[in-house]
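Colleague: Any chance you could fold what I've pasted below:
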Amino acid sequence: MKNCFLYSHGGSGNHGCEAIVRGTQKIIGRENMMVYSLNKEEDKLYGLDEVVNLGSQRIDYPRFNIKRIIASLKIKLFKDGSYAEKIPFDHLFSKYSSNDLAISIGGDNYCYDSYEVYKTLNKSFNKNGTKTVLWGCSVEPKFIDEKMEEDLAKYSLITTRESISYEAVKKVNKSTKLIPDPAFQLEKIELPLPKGFEVNNTIGINMSPMIMSYETSDGSAMKNYENLIQHIIDTTDIQIALIPHVVWQQNDDRKPLKALYDKFKDTNRVIMLGDYNCMELKGFISRCRMFIGARTHSTIAAYSTCVPTLAIGYSVKAKGIAKDIFGTYENYVLPVQTLSDKDDLINIFEWMKTNEYEIRNHLNNFIPSYKERALQGRTELEKLLGE
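Modeller: Below you'll find the model as predicted:
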């Protein structure tokens, strides 16, 4: 393999993105692998530069740079914005060519309808002779239109992380494989537990700011979380740990979690974790009795350490992963949009608690071989390059 590099990494403030990079590096097994990031300084903050080489994915040229001028003229004279879309990434296209392998690790970049930048990257790499891989992805089937079909067909290999996406994408690209998310291979680090975190008697809860935007007929989805925490306090001796997994300024789990913490902090039953890297977060999650998570990679940290898990899901990735692990996503995924009753989370929590032993037993039996399948990604890359 002449050159093998990762791109479309958004930055490690999203610890799911970080987990994908670390898991991929372990699977591929290459030292000094290059990762092109949208936020190198953020990655360094969490120590990612200790395991991979970091480069900048975008170069923003000054206003009067010749490339910017040409781009403006093309738009003004010919209504052609393709050059303007391409130039921030020219340093990548000029550096790599045939026999090189560009691996896009966005994960859920094709779950939404704003994928144009990834289409530009894929097209330009292919034009340069560089083979492309869409790695560990989910793809929302309803968004696969003619334009996306054309884009997906250009990838030399697509590895889908769950079967719902796989069934849709294999119709478009025959070089599509079903392989678990690379984060299932992420190592964990067990730091000392904070006061109030009881091993195997703590419910881990993760939320995203999007939760707060979903209003229901009986109030807000946030009310469901408040009612659940009050229910756990009133009816059990279980502790509660609020665990952020994305800490980007514009999309920070700590905001809704802090609102919950402030409401219940005086009970001495609720703690809130600070910010840690993805391996350390996995170490905390692994010592939970059960886990309820909105972020997909927070639930992957729980699944992969055999913790009974409920995904508060809103897209194909949550449903697909749960379906592949349990055979169904019913009772294992609760779309936040359906939180229409103030007791919805309480009811599903009680179901989990009733079936806790069976769920954990299933995970203990199933997850080891499932995690092992994530290693198949390396074999597929080697076959692609004839190694």
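Colleague: hey, let's count contacts and neighbours off CA atoms from now on
Modeller: OK.
Colleague: can you map out the helices along the stretch 101-250 of the chain?
Modeller: 116-127, 146-152, 163-169, 221-235 (DSSP state H, counting those that start in this stretch).
Colleague: CSV please, covering the ones you listed and showing distance to L375 and mean neighbour count.
Modeller: Shown next, in CSV, are the helices of the stretch 101-250 of the chain (distance: least, Cα to Cα, whole Å; neighbours: other Cα atoms under 10 Å):
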stretch, distance to L375, mean neighbour count
helix 116-127, 24, 18
helix 146-152, 23, 15
helix 163-169, 17, 20
helix 221-235, 36, 18
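Colleague: Following up with a second sequence; could you model it the same way so I can compare the two?
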Amino acid sequence: MSIVLSGCNGFRNRGVEALIAPSVAELHKRFPGGEVTVLSGQPAYDETRDVDAAFVLDPFIGKVRSLPVRRVGAGIAPRVFRSEARAISAIRAADAVIASGGDNFSSDYGDFRMHLEPLKVAQKAGKATFMLAQSVGPFKSDEQRNHFCSVAKAVSLITVRESRSYDYVTKDLGLPSDRVHLTADPAFLLQPSGEDRVQRLLRRYGVDPAAPYVTIAMSRGIARFPGLTTSGAETAQTHLAVLGRLVRHVLDELGAQVLLIPHVQETLPKNNDLILAEEIVDALEDDRIRVAWGDHSAADFKGLIAAATLNVAERMHAAIAGVSTATPTMVVRYSVKADGIIGDLLGASAREDGAIVPFEEYLRGEGAGAVETFQNAWDNRGKLRETLEAKLPEVRRLSESNYDLFQEVLSSGGRG
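Modeller: Modelled structure (predicted):
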């Protein structure tokens, strides 16, 4: 069995790695001896990770306007369109193409047709196609809706990672419910680095493993996220001040340690959390602040978060790193996916227990809202941990069911 995974922007975003790495592992479990190829925006970087897959450049990422030219060019001038020809060749040689999970198919990140392209190529070649653990929409225009549905209606199976997307896909978009399944995010299956490795990292960064510490996975991109009612340079400055106030609260009021987690380290400065970590350290000039500066894997970061007393997450997969290890986590909501994933996991009490806070509320009073929610989560951390421990076996089963469903379709020799 040969499978192509698409939708991978690159592992510099550890959330992408947290999606792809367990997906590759689960596919190998179900199809022993099979081959997995990942179409990636950054294959040279991604292949340095311990993931049993071949990495091929996805030539369609960021190339929306020239998609038809690139597709045709790969056929008539493969020496000119080498990357396109190689990707298309991998798709045509595969038994199936699976669009990896996340929220690629939404209006939040602009034109998502580049992520539909591998599926379109596969469908034209008569291959089975799947959408894996997606958060879908809501789409802001009929054009976007039509682009998605034109491809989605021909896929063998769609799995979605939260109930909001299930309702949107089956009711608002009207896709057949027998081809849509509610599962869970693949990152719930990512294994954190082992205890010895985590202890070494904590000592490297000056964190006492025996004392309470809080991880803060801050996001340099959140203040400029297009889906928010407030974003831009002024919001970014307010955001920095809020993070400073939150760090001070943890250090001074609670006497706990702080470890900053730069979960996304893109080459673009606007989405590189290392830069924000540096800004926080410079602004506060407090030697007690610790930063996990290294080029760590998603598993390393998950291990550091798992050992924390409490996790603050402005990144969705840093949040999942916390909740999937039963670490009490305060999620800063910047899109509907957080409501769906955390709401499904913790229920209606998530807000009142401090497990989730909208970004706008988080910024209120230059950090008063953030500190208030954090203190609530801190006070409820025992309750949050117990709830997570009770829910996680079922969530992990749902995550595994993504691959069971694919196996059922592919092993039958059908397309759904």
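Colleague: Got a TM-score for the two of them?
Modeller: Here the superposed chains carry a TM-score of 0.86, computed using TM-score structural alignment, normalised by the length of structure 1; 365 aligned residues with a Cα RMSD of 2.6 Å.
Colleague: Any chance of TSV for the helices of the stretch 101-250 of structure 1, columns distance to T299 of structure 1?
Modeller: Listed next are the helices of the stretch 101-250 of structure 1 as TSV, based on distance: least, Cα to Cα, whole Å:
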stretch	distance to T299 of structure 1
helix 116-127	26
helix 146-152	27
helix 163-169	17
helix 221-235	17
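Colleague: Figure out which of these is closest to S340 of structure 1.
Modeller: Judged by Cα to Cα, the one of the helices of the stretch 101-250 of structure 1 that comes nearest to S340 of structure 1 is helix 221-235, at 8.0 Å.
Colleague: Which residue numbers in structure 2 does that closest one align to?
Modeller: Under TM-score structural alignment, helix 221-235 of structure 1 corresponds to residues 239-253 of structure 2.
Colleague: List of residues touching that stretch?
Modeller: With contact meaning Cα atoms under 8 Å, 6 or more residues apart in numbering, stretch 239-253 of structure 2 is reached by 214, 223, 256-258, 276, 279-280, 283-284, 288, 362-363, 366-367, 370-371.
Colleague: What about those, which are in strands?
Modeller: Among these, DSSP state E puts 214, 257-258 in strands.
Colleague: ok, the residues you listed vs K383 of structure 2, which is closest?
Modeller: Nearest to K383 of structure 2 among these: V214, at 17.0 Å, using Cα to Cα.
Colleague: Residue range in structure 2 corresponding to the helix of greatest length in structure 1, please.
Modeller: Under DSSP state H, the helix in structure 1 containing the largest number of residues is helix 356-373. Aligned by TM-score structural alignment, helix 356-373 of structure 1 corresponds to residues 381-398 of structure 2.
Colleague: how much space is there between the equivalent of V139 of structure 1 over in structure 2 and F112 of structure 2?
Modeller: Under the alignment (TM-score structural alignment), V139 of structure 1 maps onto V136 of structure 2. Computed with Cα to Cα, to the nearest Å, the distance linking V136 of structure 2 and F112 of structure 2 is 11 Å.
Colleague: Who has more neighbours out of those two?
Modeller: Shown here are V136 of structure 2 and F112; by other Cα atoms under 10 Å, V136 has more neighbours (25 against 20).
Colleague: which ones are touching the more buried one?
Modeller: V136 of structure 2 makes contacts with 103-106, 160, 165, 168-169, as judged by Cα under 8 Å, 6+ apart.
Colleague: from the contacts of stretch 239-253 of structure 2, which ones fall inside helices?
Modeller: Counting by DSSP H, the contacts of stretch 239-253 of structure 2 contribute 276, 279-280, 283-284, 362-363, 370-371 to helices.
Colleague: Any chance of CSV for the residues you listed, columns distance to S411 of structure 2?
Modeller: Below are those laid out as CSV (distance: Cα to Cα, whole Å):
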residue, distance to S411 of structure 2
L276, 47
E279, 52
I280, 52
A283, 57
L284, 57
Y362, 48
L363, 50
A370, 49
V371, 52
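Colleague: what about burial for these, which qualify?
Modeller: 276, 280, 284, 362-363, 370-371 (16 or more other Cα atoms under 10 Å).
Colleague: Out of those residues, which comes closest to G15 of structure 2?
Modeller: L276 (17.5 Å).
Colleague: leaving aside the residues next to it on the chain, what's closest to that closest one?
Modeller: Nearest non-adjacent residue to L276 of structure 2, counting by Cα to Cα, 6 or more residues apart in numbering: R220, 5.7 Å away.
Colleague: Contact partners for L57 of structure 2?
Modeller: The contact partners of L57 of structure 2, by Cα under 8 Å, 6+ apart, come to 39-43, 83, 87.
Colleague: again with K140 of structure 2
Modeller: Applying Cα under 8 Å, 6+ apart, the residues near K140 of structure 2 are S107.
Colleague: Would you quantify the distance from it to S399 of structure 2?
Modeller: 29 Å.
Colleague: State the distance from the match of V139 of structure 1 to F11 of structure 2.
Modeller: 22 Å.
Colleague: what do you get for P186 of structure 2?
Modeller: According to Cα to Cα, P186 of structure 2 and F11 of structure 2 sit 15 Å apart.
Colleague: any idea of the angle the helix or strand hosting V4 of structure 2 forms with helix 113-124?
Modeller: For V4 of structure 2, the host element (DSSP states H and E) is strand 2-8. Strand 2-8 of structure 2 runs at 160 degrees relative to helix 113-124, counting by axes from the mean of the first three to the mean of the last three Cα atoms, to 10 degrees.
Colleague: Need the residues that contact strand 2-8 of structure 2.
Modeller: Strand 2-8 of structure 2 is contacted by residues 16, 20, 34-41, 58, 90-91, 93-101, 104, 115, 118 when judged by Cα under 8 Å, 6+ apart.
Colleague: For that strand, buried residues please.
Modeller: Here strand 2-8 of structure 2 shows 2-8 as buried, counting by 16+ other Cα under 10 Å.
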